[in-house]
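> this one's structure only:
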């Protein structure tokens, strides 16, 4: 089979597509023929350094995927050969205190595909049966693959952490990125009003065409002041952000009293000013969030099918052109997910 490996750390020169031994399925696992996967920021991080993440080189890249089951245990009752499926990339131990109480996303021994073990940028992958879920109807493989990281991350941020209600207003930073677009689509689908930011007018225009209530150019406008003007001086109920230091102060100033800020990233730095006085006087809630567990993934997939949400794809590439795909992601110019076609 063919797979994309990182063989060192640096730029695209350390990413190689090459033939390797076929995957062998173990008891309790499901062998999936991977039709499509999507790129995530962590793919760039693993290529660049992977610092702080235990891994061995060479390693197959990729976290999320969608494909078709080729082999499964004869005793398996929920999954069948030839079934279209999506993969949850978090392999949990099932035995730590967090797994035991149903919070696998906090597993102390979590192994993520493409980070701690071989990932999904391969034509076949074998994963535990608990990590394989039926694919929502009406989606392509590339669209379904996007569910495993970005949409699941946004789902947990919005509905588990922030507990967004239909009558609330949500501010989403950096529209165009995968998590941000997913958050906008999901919040809008329940009836919430969504304000988005971007440094590019073209991205704001696309978001408005998709149903965003208001767009703010963070390069030419004062985001906090614009939010306050738009909300009549009140502020938003929830902020969804994965940027970190560069927007932290703005995000805090944009919140209504008692508002909630949910963060899942720190691409511009992880040491913003705490602004403790604002936090306690205005009784703000700061919530950290990463990925999502199996029950959240199941709920997300059901919601996607019922709501008719279609993930936004920026572009699709065959596996052999992964360097172009990584360069596109690194440019920050994308609007939506960048996908790989593994069997093309």
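All right, it came through fine. Being a predicted model, the structure only gives us computed values, none of them experimental. Residues are numbered from 1 along each chain as shown.
> hey, let's count contacts and neighbours off CA atoms from now on
Fine.
> show me what contacts the most centrally placed residue in the chain?
The residue lying closest to the centre of the chain (CA atoms, centre = their mean) is residue 150, at 1.7 Å. By CA atoms under 8 Å, 6 or more residues apart in numbering, the residues touching residue 150 are 178, 179, 182, 291.
> count of neighbours near the nearest residue to residue 46 once chain neighbours are set aside?
Closest residue to residue 46 apart from its sequence neighbours, by CA to CA, 6 or more residues apart in numbering: residue 115 at 6.9 Å. When neighbours are defined as other CA atoms under 10 Å, residue 115 has 23 of them.
> ok, back up a step: narrow the contacts of residue 150 to just the buried residues.
178, 179, 182, 291 (16 or more other CA atoms under 10 Å).
> what about the helices in the stretch 1-150 of the chain?
41-48, 97-100, 141-145, 150-155 (DSSP state H, counting those that start in this stretch).
> ok, and here's another one to check against it:
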């Protein structure tokens, strides 16, 4: 079958490890299902896989792609949940110490066929295209958990999204607006800020700009480059919800501000199967659709990886079959 995969880790030049070509047809163990992939979306995690982060050397070659949507053998249209836990674990699978993601232990979705545990294939709402559904399992699920499970925000409160154009950020803007939050967004360029406004942001600001007032919550995926601004943007008692650190994981903690203003810093990783099901229903009921910045056939996957590596995104990058 055709696949896009990491042949071996390449820490300094991740695209050097990117390979397009034939891979063996996957076996289907008991309790798993084969999904014919119709669409899959690109995530920063795929670049980390190419660099060899979060994956053991013996796991290569590894088919890339955490997210996807496709069809089961009986014709059922499904959306994939990429968090794969220990079968013996009960409760929130994101807390399972033995959990893994597609592309870490199990081969990913950038292929004609992907094999996943049967419970990881959820029914696709008819109102979502395969391309839209393929955006849900990582970036949109991460945003949903950050906003509705971790932040504690109520409709009418103000949220700040650091970074305007990535997959998680664009999802946060759309979900926050639909849920009745006042959504503020920072962006490095006028083009990125214009995208945020188009998606529903009430106000946009240059990165690091002084805000008109302090906010109830900040949503962080950038890390070191925006952390100081995030801390200073919060009201006393406010919360920063963190799900990534693309600019570096070692910001100044600013502990004096943290304890004196009684701020909270909350980590958030992916989401549960039940949260993905809720997200799909919410998008279907509210008519929310993910912003797809680029849709390419899988054979042109290298172009999508180049765009992500350069930071040239305007929503999700989706590969189709």
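Nice, thanks for sending it over. Worth saying up front: this structure is predicted, and the values here are computed from it rather than measured.
> wait, isn't the residue nearest to residue 46 of the first structure in contact with residue 58?
No: look at residue 115 of the first structure against residue 58 with CA atoms under 8 Å: they stay out of range, at 11.6 Å.
> Now do the same for residue 287 of the second structure: its match in the first structure.
Using TM-score structural alignment as the criterion, residue 287 of the second structure maps onto residue 308 of the first structure.
> And that match, how far from residue 24 of the first structure?
36 Å (CA to CA, to the nearest Å).
> Relative to residue 91 of the first structure, how far out is the aligned partner of residue 123 of the second structure in the first structure?
Alignment note (TM-score structural alignment): residue 123 of the second structure maps to residue 134 of the first structure. Going from residue 134 of the first structure to residue 91 of the first structure by CA to CA gives 17 Å.
> Now for residue 94 of the first structure: which residues touch it?
Counted by CA under 8 Å, 6+ apart, residue 94 of the first structure has contacts 100, 104, 107.
> got those as TSV, with neighbour count and distance to residue 328 of the first structure columns?
Putting the contacts of residue 94 of the first structure into TSV (neighbours: other CA atoms under 10 Å; distance: CA to CA, whole Å) gives the following:
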residue	neighbour count	distance to residue 328 of the first structure
100	12	41
104	24	33
107	21	33
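> wait, which of the helices of the stretch 1-150 of the first structure is closest to residue 323 of the first structure?
In terms of CA to CA, the element of the helices of the stretch 1-150 of the first structure nearest to residue 323 of the first structure is helix 41-48, at 10.9 Å.
> Quick check: buried residues in the closest one?
43, 44, 46, 47, 48.
> Give me the aligned partner of residue 61 of the second structure over in the first structure.
That one, residue 61 of the second structure, aligns with residue 58 by TM-score structural alignment.
> distance of its match from residue 171 of the first structure?
Taking CA to CA, one finds residue 58 of the first structure at 40 Å from residue 171 of the first structure.
> Just the element for the closest residue to residue 246 of the first structure other than its chain neighbours, please.
Sequence neighbours aside, residue 268 is the residue nearest to residue 246 of the first structure in space, at 5.8 Å (criterion: CA to CA, 6+ apart). Taking DSSP states H and E as the definition, one finds residue 268 of the first structure inside no helix or strand.
> To what extent is residue 268 of the first structure buried, counted in neighbours?
Neighbours around residue 268 of the first structure, by other CA under 10 Å: 13.
> repeat for residue 222 of the first structure
12.
> same thing with residue 245 of the first structure?
For residue 245 of the first structure, using other CA under 10 Å, the count is 17.
> Identify the residues contacting it.
So residue 245 of the first structure contacts 266, 268, 269, 270, 271, 272, 273 (CA under 8 Å, 6+ apart).
> before we move on, what about residue 273 of the first structure?
Residues in contact with residue 273 of the first structure (CA under 8 Å, 6+ apart) are 245, 248, 249.
> Could you find the counterpart of the second one in the second structure?
Meaning residue 248 of the first structure. Checking TM-score structural alignment: residue 248 of the first structure goes with residue 227.
> excluding its backbone neighbours, what's nearest its match?
Spatial nearest neighbour of residue 227 of the second structure, chain neighbours left out: residue 251 (6.2 Å); criterion: CA to CA, 6+ apart.
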